[in-house]
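A.B. asks: My questions concern the predicted model and sequence given below.
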Amino acid sequence: MIRMRPLLFLTFLITLVLIPAPALAAILGIDFGQSTTKAALVAPGVPFEIVLTRDSKRKDVSGVAFKGEERLYGSAAAGIAPRTPSAAFLHFKPLLGRSVSSSEAKTYLEQHHGIELIPSGNRSTVSFKTDDSSFPVEELLAMSISHIKALGEEMLPKSSATSRIYDVAITVPPYFDSVQRKAIIDAAEIAGVRVTALVPDGVATAINYASARSFGNEKQYHFVLDMGAGSTSATLVSFQEVQERGHRFGKSTLNITVEGVGFDQNLGGDLLDQRIYEILLARFIEAHGDGILSSPRALVRLHKEAERVKTILSANTEVKASVESLYDDIDFRTMVSRAEFEDAIQDVLPRVTKPFDDALQAANLDILDIQSVILMGGTTRVPIFQQVLIKDVLKGDASKLSKNVNADEAAVMGATFRGVSVSKQFKAKEINVLDPAIWEYDVVVSNSDGGIIGTQALFPKGSAGNRSLIELQLPENLEEATLEFREDGRPLFIYGLHSIQESKKKLLQSNNCTELIFVLDAELTVSRVFDVHGVSWQCNVTRPVVPAESDDSEAEDFKQKVFNYFKGEKSSPEGSTTETTAATEAPTDSESMTASSSTTSKRPQATLPPKPRLVKQPVKYTVSYSGSRNMGRATKASSTARLRAFDKLDSGRHARDAVRNDIESYSYRIREWIEHEHQRFIEHSNEEERQTFLRKAAGALEWLYDEGESMILDKLEEKMKELKEFEKTIFQREKEKLAIIEAELRASASAAAAEVSAEVDSAEELVIPDDEPEEEPVEDGTSTSATTTILISTVMPNTKTMSFEESSTAEAEPEKIEEPQHDEL
């Protein structure tokens, strides 16, 4: 039992009251697509704004490139890919959580030439090889997230208490497994942010679709078709407004439920780009030979042209492909028609219907039950795909093809809204989202000889995210065992259990156990990441019977002390006496016996009923992986340190670039002043000074171009200070001249004031005869006499002294002397 003195208890209560509530934080939503990336921000003073790039674009290319120690992002990274393909890492999202030998890695190398992939240490995941280093794919994603986070923080109001972004919501394809999802969470952790939610693309679009609409009490079924650069998914969702019971104003909540999901992991825009690329490559080889196959730069440029051709063919029937000096100084030009393109993808078209069929089967619904198909992703703009949807999916009903969401930004806006809802930091429309697991999670139990004992389900298909203690059934006297955890039949990791019976004996020896069970602590998070937190023996132990008097008396004594404290009756410390205690007589023996019996009668002896408590004994285990695995703590710490080192280099480079720009612009401005004879500059300098200044500016520019690129920040600031010192001399000269002019004006004003004062002193005193009748006062309070004038004059440097006549007339604004402006050069 916790014991606190009354004063300590009061302090504790006050502290609870005075602890300030945490300030509202910013939520960053990121749609990190295979081809492009979008981001949105919500913060106090920033309601749902798209995060713009440095060149004010609403989306950017997904990727990172290296130019020496400088990192480039987005379109800048894509821009150097044709020149240095081995240093530009674009469109790497499919490689998250995958090994070098995976089909995803093989497809990636076919579409990105000049790239070398290597294993990430002993994790079997992908790393990108550079000339002198390598970068795990999670680290590259962390760099992209960190860059987006910096762009978002620049949008935060300067006056706001929120100046940093700590929480993000990120979109994921619905088919991403636990390893891939955990890789995204690891990347966010390296970037210094926390993932509040991983939101499937279809769910994010559905949230955005529903956020500005109302639905009835009947369920409405809609498909969200997301055809992106790398994959296609069809998410069948239902919308339903549910009235809250007992609410006075009929408040309702919108429920969004994922009824079924279908997908094709390889059907997307990149596949279409590849088909056009093959057309262009075949024509070049036919005309000029296959030497181009040995040039990664030429192949990257041809692939980039294929992407452009596909985009134009969505709106035109033909397009001219053109690449200047593609290979061996050969200019490549050819015409590609939409008919040729559609012929090249005929084998792909039947694959469009399968995701719809799988989702309808999972939901036990028919396409006639669907009200609309919401289009998402750039590939849905390809005309032939829309024709296939209308004909083969919607059975000719084109009215159900919905294009009323922003195909580029609906996912990122919905993910941001989901992040807001999960974080509960902002007030938003109440939307309940149920996104159940689309796979089953189970464990295969084997003995030390490899014989399978049995398979037990952990989280069946359709489970919501939760953490559970699951009892496992093991044979008696089993000392060693293997637990293989699987996701949809695919192995995730293996627990090797040791000394099972020894752990059991330890628990039995130290406790009087009942209901002894073997328990697995497993979790399926809301973001659908599966994990195991340990294995243990557990049992219920009955607490021994404890008399209630001691605890009760202590509690009563403590309550009485607190009550007395608030009444103002403070108890005295031991060993001290006060007037109150001195004046109080000691009780007699009979009084003590009466008080004792009274106290005893108020608190009769009682015992607490036996209460069981849970005790556990962990079982030793080792973890192994049959495939790729996620980052450990040490690996993440190393990546975080390297990311911070790059950030420091970037910060120093940006500071140097800023000073270089200042030196360059300042030098050109000096030249402009002198050549165009800037009035103020010419007025306060002589010809020799101007020529000296011009030579200094020219020398600074020459130094900047020759040596300034490699100079450290201190040297650049020193050069800038040298130029400023020369200007300061001229500015000081102008300042001194202005001070002289101002002193002369003040002296003139003082002389004028003295002259007026002398005239007033020499004037004769005005005498009014006693026998002259007094004037009758005028009703409005003004005097009819215009001869009596009292002059009170305060002469200021910038005011014109009024004459005697002027002071007796109506008030007039004093004329001011214009002062020259004191703008700095």
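C.D. replies: On my side now, so go ahead.

A.B. asks: rest of the way, CA atoms for contacts and neighbours
C.D. replies: Noted.

A.B. asks: hey, where'd the strands end up in the stretch 1-150 of the chain?
C.D. replies: Secondary structure of the stretch 1-150 of the chain by DSSP state E, counting those that start in this stretch: the strands cover 26-32, 36-43, 46-50, 60-61, 63-67, 70-73, 88-90, 117-119, 126-129, 134-136.

A.B. asks: right, so those: which one is the most enclosed?
C.D. replies: strand 26-32 (a mean of 29; mean count of other CA atoms under 10 Å).

A.B. asks: picking that back up, now the strands of the stretch 1-150 of the chain in CSV, with distance to P350?
C.D. replies: Converted to CSV, the strands of the stretch 1-150 of the chain look like this (distance: least, CA to CA, whole Å):
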stretch, distance to P350
strand 26-32, 28
strand 36-43, 26
strand 46-50, 36
strand 60-61, 29
strand 63-67, 31
strand 70-73, 36
strand 88-90, 29
strand 117-119, 33
strand 126-129, 32
strand 134-136, 36
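
A.B. asks: Those: which one's closest to W673?
C.D. replies: Shortest distance between W673 and the strands of the stretch 1-150 of the chain, using CA to CA, is found for strand 70-73: 35.9 Å.

A.B. asks: what packs against that closest one?
C.D. replies: Counting contacts by 3 or more CA pairs under 8 Å, 6 or more residues apart in numbering; DSSP states H and E, strand 70-73 packs against strand 63-67, helix 633-675.

A.B. asks: alright, now check it against this:
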Amino acid sequence: MVYIGIDLGTTYSCVAIFDNGRPITLFNDDGKHTVPSIVAYGEEEILVGNPALIYNTDLSNILYDSKRLIGWGIVHDLPLAEDRQLWTFNVDTRNKIAGYILHKGTPREKFVTPEEVSAEILKKLKLTAETYLGQEVRDVVVTIPAFFQAEQIAATKRAVELAGLNLRCLLEEPSAAAIAYNKKRKLDDSSILIFDFGGGTLDISILDIKNGNLSVKAVSGDAHLGGQDLDSKIMRYVIDTFAKSFNFDICDRPRLIKRLRTECRKAKESLSSVNGPINIHMDIKDELEVNVELTRERFQELCHENFQRTIYYVLRAISSAGLKVTQIDHVILVGGSTKIPLVQKLLGERFGEGKLKFDINPNEAVAHGAAILAHTLQKYESMPLINLTLNETASNVPNSFEMEILARKLKDHEILFYLNTNESGGTEGTVRIFNSQNCTVEKFMKLCSDQWAYEAAIASDKIFYVCFIQNIFEIIDLKDRQKMKGQFEISLASMINSERI
């Protein structure tokens, strides 16, 4: 059975497989590689992607932005207050979960969680893969932003389960991009900055490649900074400009808001290739219409703060990695928003244009990286870059493997951990964790050979991230208290659970 890789994006998602020695992104039934991350709930059917966009139903039942809402507990805590007026769906908090309200205020009112919406997108991509392969698909590698918190990770895992898929690994998007880039252009020893600027998120990672192995030195970014935020700035400008001439509030018309968002997105994309002004036009009724001119200069002015924030996160990541800007050897651009000329200009001014790498498709790179890792896990092969080795050991137990994952970075805490798993042994395994920003691999491996190292780590006042991996990256949850080989009982109440690469 073939393992697949999925890029579950804010605005677009796609699925890829590894075939004939290379990753390929699969076409959907509309002939495109990507599917809009939009789900429409009808009376008797649920539609995903482009059919959902044009579905004849109440607009409040056409849902998007599930990646931005997933894992949040209270709607009003979301850093999206400015944009809520531009949403065409209804949101609320139920049982400490932020989600969507279908048929609000009617007897048919229903609460839908973001993971349920994401699950429908995953089902669509699963079907795309099965149609192409002519066989059932169960196993998947799904990508997530590097800065996703524990609640967002757990909710994403629930989405995968609801979609009827078996999660083999949650792969961080910048690492996926690096894997894809390395497959196309072999990377020598170097320091790499992954600049992943997509439709909904900005994801920055500093990666170090040495002797063919990759370690994540720092991550930074913003789960609510992406192309949609730029669209919203343009929409506000158009709405305000239109209101100066006409006594008509577009914000009171959800269908006009939907159409306006589409027109503003098209204008933004056009400005990446056209130097002249773009006219944002939309008929409203009779002789009433929107006609607002947008130049590249005005667009850059409107979104100045957003663009400056991207550079802020870049510099913060470099600082967290203990590096200088001049020590970055390559800047790999991922995500549709990296096509914006000003983004490239700002990065070129910081790093030099020669260091910017454009030779992978920014819309497919993450899915390709996921597909490469999925193939590796399926075949039990070595994994370039991420320092994952699956080598048979001299053991009487068949299918026994060693896995070594080193120098993970999450927030301001660096994790080094070493795992032994016994595939045939079910739940048996050991996990020893030592957390230190200055711990060398050699020192860590020596410490892990001593039982006291684990006890000392648990007893210390440092923050530790616990993961338990069964059957080679078949990730399972640690409940409130889980015995690990009968030696320790670990409460997760004061720990953050990290179950990703």
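C.D. replies: Structure received. Everything numeric here is computed off the predicted structure, so don't read it as measured data.

A.B. asks: circling back to that earlier point, of the strands of the stretch 1-150 of the first structure, which approaches E487 of the first structure most closely?
C.D. replies: Nearest of those (CA to CA): strand 126-129, 21.1 Å.

A.B. asks: distance from that closest one to the second structure after superposition?
C.D. replies: For strand 126-129 of the first structure, the mean distance from the matching residues in the second structure following superposition reads 3.0 Å, by mean CA distance after the TM-score superposition for the first structure.

A.B. asks: which bit of the second structure covers stretch 227-240 of the first structure?
C.D. replies: Per the alignment by TM-score structural alignment, stretch 227-240 of the first structure matches residues 197-210 in the second structure.

A.B. asks: report the longest helix in the first structure, please.
C.D. replies: helix 713-762 (DSSP state H).

A.B. asks: what does that one correspond to over in the second structure?
C.D. replies: Aligned by TM-score structural alignment, helix 713-762 of the first structure falls on no residue of the second structure.

A.B. asks: What angle do helix 633-675 and that helix make with each other?
C.D. replies: 50 degrees (axes from the mean of the first three to the mean of the last three CA atoms, to 10 degrees).

A.B. asks: Ok, which of the strands of the stretch 1-150 of the first structure comes nearest F176 of the first structure?
C.D. replies: Across the strands of the stretch 1-150 of the first structure, closest to F176 of the first structure is strand 26-32 (CA to CA), at 13.5 Å.

A.B. asks: mean shift between that closest one and the second structure?
C.D. replies: Looks like 0.9 Å for strand 26-32 of the first structure (mean CA distance after the TM-score superposition for the first structure).

A.B. asks: helices and strands around that strand, which ones?
C.D. replies: Checked by 3+ CA pairs under 8 Å, 6+ apart, strand 26-32 of the first structure has strand 36-43, strand 165-172, helix 410-423 packed alongside it.

A.B. asks: Out of those, flag the one nearest S596 of the first structure.
C.D. replies: Nearest to S596 of the first structure, of those and by CA to CA, is helix 410-423 at 56.5 Å.

A.B. asks: Give me the residues contacting the closest one.
C.D. replies: 27-31, 38-42, 48, 168-171, 196-197, 199, 201-209, 376, 426, 428, 430-431 (CA atoms under 8 Å, 6 or more residues apart in numbering).

A.B. asks: Measure how far the host helix or strand of F563 of the first structure is from the centre of its chain, please.
C.D. replies: F563 of the first structure is located in helix 549-567, with elements delineated by DSSP states H and E. Centroid displacement of helix 549-567 of the first structure relative to its chain, using CA atoms, centre = their mean, to the nearest Å, is 51 Å.

A.B. asks: before we move on, what about stretch 305-319 of the second structure?
C.D. replies: 18 Å.

A.B. asks: Show me what M445 of the second structure aligns to in the first structure.
C.D. replies: Checking TM-score structural alignment: M445 of the second structure goes with nothing.

A.B. asks: pretty sure D229 of the second structure contacts G200?
C.D. replies: Yes. At 7.4 Å, D229 of the second structure counts as touching G200 under the criterion of CA atoms under 8 Å.

A.B. asks: ok, the two, which is more surrounded?
C.D. replies: Using other CA atoms under 10 Å as the criterion, D229 of the second structure and G200 rank with G200 on top: 24 against 19.

A.B. asks: Nearest spatial neighbour of that one, chain-adjacent residues omitted?
C.D. replies: G226 (4.1 Å; CA to CA, 6 or more residues apart in numbering).

A.B. asks: can you pull the contacts of the equivalent of that neighbour over in the first structure?
C.D. replies: Counting by TM-score structural alignment, G226 of the second structure corresponds to G268 in the first structure. Contacts for G268 of the first structure (CA under 8 Å, 6+ apart) come out as M227, G228, A229, G230, S231, T232, T379.
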